[in-house]
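Peer 1: Task: produce atomic coordinates for the following.
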Amino acid sequence: MSKIKLMLALALAVLLAAGSAGGAVWWSMRAPQASASEPVEPPAKPGPDYKYVTLDKVLVMLRGRGGEAMAHYMAVDVVFKTLPEQEKRTKEHLALLRTIAVKALAGYNIDSASALTIEQIADELNRAYREGYGAEHREPPFAEALIGKLIIE
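Peer 2: Coordinates of the predicted model:
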């Protein structure tokens, strides 16, 4: 029975050595090593944990083509990317944010609105929000306005 124990102990030692060698190889291959002359950079800090506040159904009537009698509209859901400590303030400002969005988008007609990309509409809204808050010498309570949904009819 001592031979069996000896063989088991030897097999366990071989498995442990093989596992250690495999782990060492994996560790050395997973990331390039910095040389002594290269400074080692600390890992990047994660960005802030943003909250997202939604402003649903901003409806804007669009002007028709050359006196067209048929009404057109744009419906936009705007999502505000905000820091957690600014979330409550952003929610309190939703009425103002809706007003600024309507004012910024109401000047479009059906052709010009249909030609815009989502990024262009988001840029236009962000510009309008910066100008609106800038006129009051205040900072917006959010980092960026994003488009959650867009319908142009």
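Peer 1: going forward, measure contacts between C-alpha atoms and count neighbours the same way
Peer 2: Will do.
Peer 1: So the most centrally placed residue in the chain versus Pro48, what's the distance?
Peer 2: Nearest to the mean C-alpha position of the chain, counting by C-alpha atoms, centre = their mean, stands Lys81 at 7.4 Å. Distance, Lys81 to Pro48, by C-alpha to C-alpha, to the nearest Å: 11 Å.
Peer 1: Which stretches in this structure count as strands?
Peer 2: 51-62, 72-82, 144-152 (DSSP state E).
Peer 1: Take these and lay them out in JSON lines including distance to Ala104.
Peer 2: As requested, the strands of the chain are exported to JSON lines (distance: least, C-alpha to C-alpha, whole Å):
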{"stretch": "strand 51-62", "distance to Ala104": "10"}
{"stretch": "strand 72-82", "distance to Ala104": "12"}
{"stretch": "strand 144-152", "distance to Ala104": "13"}
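Peer 1: Could you also give me the structure for this next sequence, so I can compare it with the first?
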Amino acid sequence: MNKKLIIIIVAVALICAGGAGAAVYFLAPPKGEAAEADKHDGDKKTKKKKKEDDEEEAGPMKYLTVEKVIVMLRRSPNETVPHYLSADLVVAVPVKKEKDAKEHLPLLRSVAVRTLSSLPMDKAQAMTIDEYAEALNKAFEEEYEKDEREQPFKEVMIGKLILE
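Peer 2: Predicted coordinates for the structure are as follows:
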């Protein structure tokens, strides 16, 4: 009885091993597809690595302020009362580029004054905070592209805004 039991166990093991081998053979992708699948996985890994590098490059953020940017808004043709806009800007800077960004604060103030002072009062009243931030970020990008320099900060946000 022991010999029959051993033979049955060996036979079942051989059948299972044969089934597993057949499954691997029939379910594995052909050589060309395997190489393409490996390349695709490599692309995913490369993109993931690049994203991690970008996050590491950015690292922790520091926030600098450009306080009291005050401009007189353009008047309508029949209007005699002057209108003013006062804003405090917050600049998001990677810690590694903090020194460069601090050196650029006078330029940021100048671009902000130029951008904000070109607004007519009625348009300025209708704009949201996000629209102000978008307009300023666009102006900064254009300025740095024109000068062919790298922008040392990620974005500019509005810390305070007063229209009078």
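Peer 1: Got a TM-score for the pair?
Peer 2: The TM-score (TM-score structural alignment, normalised by the length of the first structure) is 0.68; 111 aligned residues with a C-alpha RMSD of 1.9 Å.
Peer 1: any idea what the residue nearest to the centre of the first structure aligns with in the second structure?
Peer 2: Under the alignment by TM-score structural alignment, Lys81 of the first structure pairs with Ala92 in the second structure.
Peer 1: how close does the residue nearest to the centre of the first structure sit to Ala145 of the first structure?
Peer 2: Between Lys81 of the first structure and Ala145 of the first structure the computed distance is 6 Å (C-alpha to C-alpha).
Peer 1: do the same with Ile100 of the first structure
Peer 2: Separation of Ile100 of the first structure from Ala145 of the first structure (C-alpha to C-alpha): 12 Å.
Peer 1: In terms of neighbours, single out the busier of the two.
Peer 2: Between Ile100 of the first structure and Ala145, counted using other C-alpha atoms under 10 Å, the more crowded position is Ala145 (23 against 17).
Peer 1: Map the more buried one across to the second structure for me.
Peer 2: Aligned partner of Ala145 of the first structure by TM-score structural alignment: Val156.
Peer 1: Nearest residue to its match in space, please, no chain neighbours.
Peer 2: What sits nearest to Val156 of the second structure in space, not counting adjacent residues and going by C-alpha to C-alpha, 6 or more residues apart in numbering, is Val91, at 4.5 Å.
Peer 1: related to what we said a few turns ago, determine which stretch of the strands of the first structure is the most buried.
Peer 2: Across those, averaging neighbours per residue (mean count of other C-alpha atoms under 10 Å) puts strand 72-82 on top, at a mean of 20.
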